[in-house]
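>>> Need a 3D model of the sequence below.
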Amino acid sequence: MSRIVFAGATSGLGRQAALRLAKDGHDLVLVGRDADKGARLARETGGRFVRADLAVSTGIDHVAEQVAERFDGVDILINNAGVMTPERRVTGEGIELNLAVHHLAPFSLTGRLLPLLCRGGGRVVNVNSEGHRQSMFRAGPVRIDFDDLPSERNFDPFVTYSRTKLANLLFTYELRRRYPQLTVAALHPGFVRTDLGREFPRARVAMLHLTALSARQGAAPVVHLATTRDLVNGAYYNRFTKTRSSDASYDRDTALRLWEVTERLRGPFAAPVRDPSLDC
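Below you'll find the model as predicted:
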């Protein structure tokens, strides 16, 4: 039985993955914003639900405190929270929402839980997207724009989504380089029919949903990569298949710069681990 922290667990593929993991006997801390959905999922899984807004640092702090109360070590952290909005929005901290949820939240939560990950199995699975390569309805590869990281000048919902997913992938690879003791991977679960696009005009997403996978189908590779013994450390998966991600995602200079910028926004990635036996 593994001790699992599941961020973004209360709906869509997250909910389906949590149900499967609980059925397999794992102990879960389930993180989400919807209290009713979270309470119901906790009853169904026997896990602990933590209501928190992962887009802000206080939400990250709250989750870390609750996890420490339940677990003395974390075996698996699944970063699955996601957003997509037709208009630019900012958090209570003034940060663009996609950037906060797709990049800052996994960065901050992983950092806060680092001591517990070092005491446990230390696996981090980041749910990403093939959209990190190219934005929907736009031609050309995706790149990080440090001159407009918060998308203040040119907000496009699909471009911003893709850039923040690329940021998450750059973080995944840099995390693997800095903390080789951890087991780290990212995955595209497939194009899954979820409620992420609920705020867009129905006609714009209806055709896409015709070929989309169900939430249960999307959950399957998340469960697999969280629990398999055959995970390739530091890899990106398109569902179950190890795949090369975009050229931009392997740019180490960009990854280093992004890490520095992120620490300026959120503070140091993690406090020093004082127990030398943890080797992390």
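>>> contacts and neighbour counts: CA atoms only from here.
Noted.
>>> Was I right to think residue 73 contacts residue 114?
No. Using Cα atoms under 8 Å, residue 73 is not in contact with residue 114; the gap is 9.5 Å.
>>> higher neighbour count, those two?
residue 114 (24 against 21; other Cα atoms under 10 Å).
>>> Please enumerate the helices of the stretch 101-250 of the chain.
Ranges of helices in the stretch 101-250 of the chain, per DSSP state H, counting those that start in this stretch, are 105-112, 114-119, 157-178, 202-210, 215-227.
>>> closest to residue 190 out of those helices?
Relative to residue 190, the nearest member of the helices of the stretch 101-250 of the chain by Cα to Cα is helix 215-227, separated by 6.1 Å.
>>> elements contacting the closest one?
Packing contacts for helix 215-227, counted by 3 or more Cα pairs under 8 Å, 6 or more residues apart in numbering; DSSP states H and E, involve helix 12-23, strand 123-127.
>>> can you redo these as TSV with mean neighbour count?
Putting the helices and strands packed on helix 215-227 into TSV (neighbours: other Cα atoms under 10 Å) gives the following:
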stretch	mean neighbour count
helix 12-23	22
strand 123-127	26
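>>> Indicate which one of those is closest to residue 238.
Of these, nearest to residue 238 by Cα to Cα is strand 123-127, at 10.4 Å.
>>> From the chain's centre, how far out is the closest one? Work that out for me.
7 Å (Cα atoms, centre = their mean, to the nearest Å).
>>> between it and helix 105-112, what angle do the directions make?
In terms of direction (axes from the mean of the first three to the mean of the last three Cα atoms, to 10 degrees), strand 123-127 departs from helix 105-112 by 170 degrees.
>>> quick one on the thing from earlier: out of the helices of the stretch 101-250 of the chain, which gets nearest to residue 43?
helix 215-227 (19.2 Å).
>>> Would you do the same for the sequence below? I want to compare the two.
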Amino acid sequence: MTTTLITGANKGLGLETARRLVKAGHTVYVGARDAERGQAAAVELGARFVQIDVTDGDSVEAAAEFVRADAGRLDVLVNNAGIAGAGKPVGEVTGADMQTTYDTNVFGVVRVTHAFLPLLEASVAPVVVNVSSGLGSPAACADPGRIEFHVTLLDYNSSKTALVMITSQYAKAYPAIRFNAVDPGYTATDLNGHQGSNTVEEGAEIIVRMAVIGAHGPTGGFFDKAGPVVW
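Predicted coordinates:
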């Protein structure tokens, strides 16, 4: 049985990814900060709930200990938890705004990955999927013909760029683990006030696809539903 943890899995892309992976036969740990919502999602899906706040090191370590005691290993980690950031014009973004956004979108991924690395290394075919965004692609954001060009968010966009580089560095350091970043596309979720053009079912497709690549899949890449993301 494949064991999978998804952070931020009580709604949106995380919930849909959990739904699809449960259907594929995974034992899924629904990771969420809010215990009531997380438990409800787990019951709905036939999954297991683990409370985890990616901005809190103690919470992350407790979640890792729970999965270690419960399963002994982790086969798939989906770092999905993220926040939209301050939503301010570039010149109004403060250092504190940047810290808040990075604490979840960047440092949170590192906290979770660091805590779960021993459990991933206990797997025969470990996989990590980091949910980034096309807004994290410098090439896409510089192309006037792309939608990303028109979205100027200093904290959010740069945090997703950093996440792609973090993915690359982990992939080089841990060649036995498949590390990849994904862009779900402009998906209608709470993160953007449900303004996206993709449904969560469409957005989750690339997350699920990369979660099931197995030991011989790509690593160190950045992918959307069409293939490698321009970088």
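>>> Got a TM-score for the two of them?
The pair, once superposed, lands on a TM-score of 0.84 when counted by TM-score structural alignment, normalised by the length of the second structure; 218 aligned residues with a Cα RMSD of 2.7 Å.
>>> one step back: nearest to residue 96 of the first structure, of the helices of the stretch 101-250 of the first structure?
Nearest to residue 96 of the first structure, of all the helices of the stretch 101-250 of the first structure, is helix 157-178, at 9.4 Å by Cα to Cα.
>>> Mean deviation, the closest one versus the second structure?
On superposition with the second structure, the mean distance recorded for helix 157-178 of the first structure (mean Cα distance after the TM-score superposition for the first structure) is 1.1 Å.
>>> other SSEs contacting that helix?
Helix 157-178 of the first structure packs on helix 97-99, strand 183-188, helix 252-266, going by 3+ Cα pairs under 8 Å, 6+ apart.
>>> Tabulate those in JSON lines, adding columns for mean neighbour count and distance to residue 64 of the first structure.
Formatted as JSON lines, these follow (neighbours: other Cα atoms under 10 Å; distance: least, Cα to Cα, whole Å):
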{"stretch": "helix 97-99", "mean neighbour count": "26", "distance to residue 64 of the first structure": "20"}
{"stretch": "strand 183-188", "mean neighbour count": "25", "distance to residue 64 of the first structure": "19"}
{"stretch": "helix 252-266", "mean neighbour count": "15", "distance to residue 64 of the first structure": "15"}
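>>> JSON lines please, covering these and showing distance to residue 25 of the first structure.
JSON lines is the format used below for these (distance: least, Cα to Cα, whole Å):
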{"stretch": "helix 97-99", "distance to residue 25 of the first structure": "33"}
{"stretch": "strand 183-188", "distance to residue 25 of the first structure": "21"}
{"stretch": "helix 252-266", "distance to residue 25 of the first structure": "35"}
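>>> Can you check which of the ones you listed gets nearest to residue 61 of the first structure?
The nearest among these, by Cα to Cα, is helix 252-266 at 11.8 Å.
>>> what range in the second structure matches the closest one?
Per TM-score structural alignment, helix 252-266 of the first structure has no counterpart in the second structure.
>>> angle of that helix against helix 157-178?
Counting by the same axes, to 10 degrees, helix 252-266 of the first structure lies at 100 degrees to helix 157-178.
>>> Please compute how far helix 252-266 of the first structure lies from its chain's middle.
Here the centre of helix 252-266 of the first structure is set off from its chain's centre by 17 Å, with Cα atoms, centre = their mean.
>>> Can you work out which other helices and strands pack against it?
helix 157-178.
>>> got the buried residues for the helix it packs on?
157-176 (16 or more other Cα atoms under 10 Å).
>>> That helix vs strand 183-188, what angle?
160 degrees.
>>> Might you calculate how far helix 157-178 of the first structure sits from the centre of the chain?
On the basis of Cα atoms, centre = their mean, helix 157-178 of the first structure sits 10 Å off its chain's mean C-alpha point.
>>> next one: stretch 255-269 of the first structure
17 Å.
>>> how close does the residue positioned nearest the centre of the first structure get to residue 257 of the first structure?
For the first structure, the residue nearest the mean C-alpha position is residue 79 (3.0 Å; Cα atoms, centre = their mean). Distance from residue 79 of the first structure to residue 257 of the first structure, counting by Cα to Cα, to the nearest Å: 22 Å.
>>> ok, now residue 222 of the first structure?
Distance, residue 222 of the first structure to residue 257 of the first structure, by Cα to Cα: 29 Å.
>>> With residue 220 of the first structure instead?
34 Å.
>>> before we move on, what about residue 11 of the first structure?
Taking Cα to Cα, one finds residue 11 of the first structure at 34 Å from residue 257 of the first structure.
>>> ok, back up a step: in the second structure, what sits opposite the residue nearest to the centre of the first structure in the alignment?
So, by TM-score structural alignment, residue 79 of the first structure is matched to residue 79.
>>> ok, residues contacting stretch 34-51 of the second structure?
Stretch 34-51 of the second structure is contacted from outside by 9-11, 15, 18-19, 22, 27-33, 59, 63, 66, using Cα atoms under 8 Å, 6 or more residues apart in numbering.
>>> Do I have it right that residue 231 of the second structure meets residue 141?
No. Counting by Cα under 8 Å, residue 231 of the second structure does not reach residue 141; the two are 9.7 Å apart.
>>> okay, those two: which has more neighbours?
residue 141 (20 against 13).
>>> Could you report the neighbour count for the counterpart of residue 181 of the first structure in the second structure?
Aligned by TM-score structural alignment, residue 181 of the first structure pairs with residue 176 of the second structure. Using other Cα under 10 Å, the number of residues around residue 176 of the second structure comes to 18.
>>> Residue 176 of the second structure is in contact with residue 126, isn't it?
Yes. Counting by Cα under 8 Å, residue 176 of the second structure touches residue 126, with 7.4 Å between them.
>>> How about the contacts made by the alignment partner in the second structure of residue 168 of the first structure?
In the second structure, the residue equivalent to residue 168 of the first structure is residue 163, according to TM-score structural alignment. The contact partners of residue 163 of the second structure, by Cα under 8 Å, 6+ apart, come to 105-106, 130, 132, 181.
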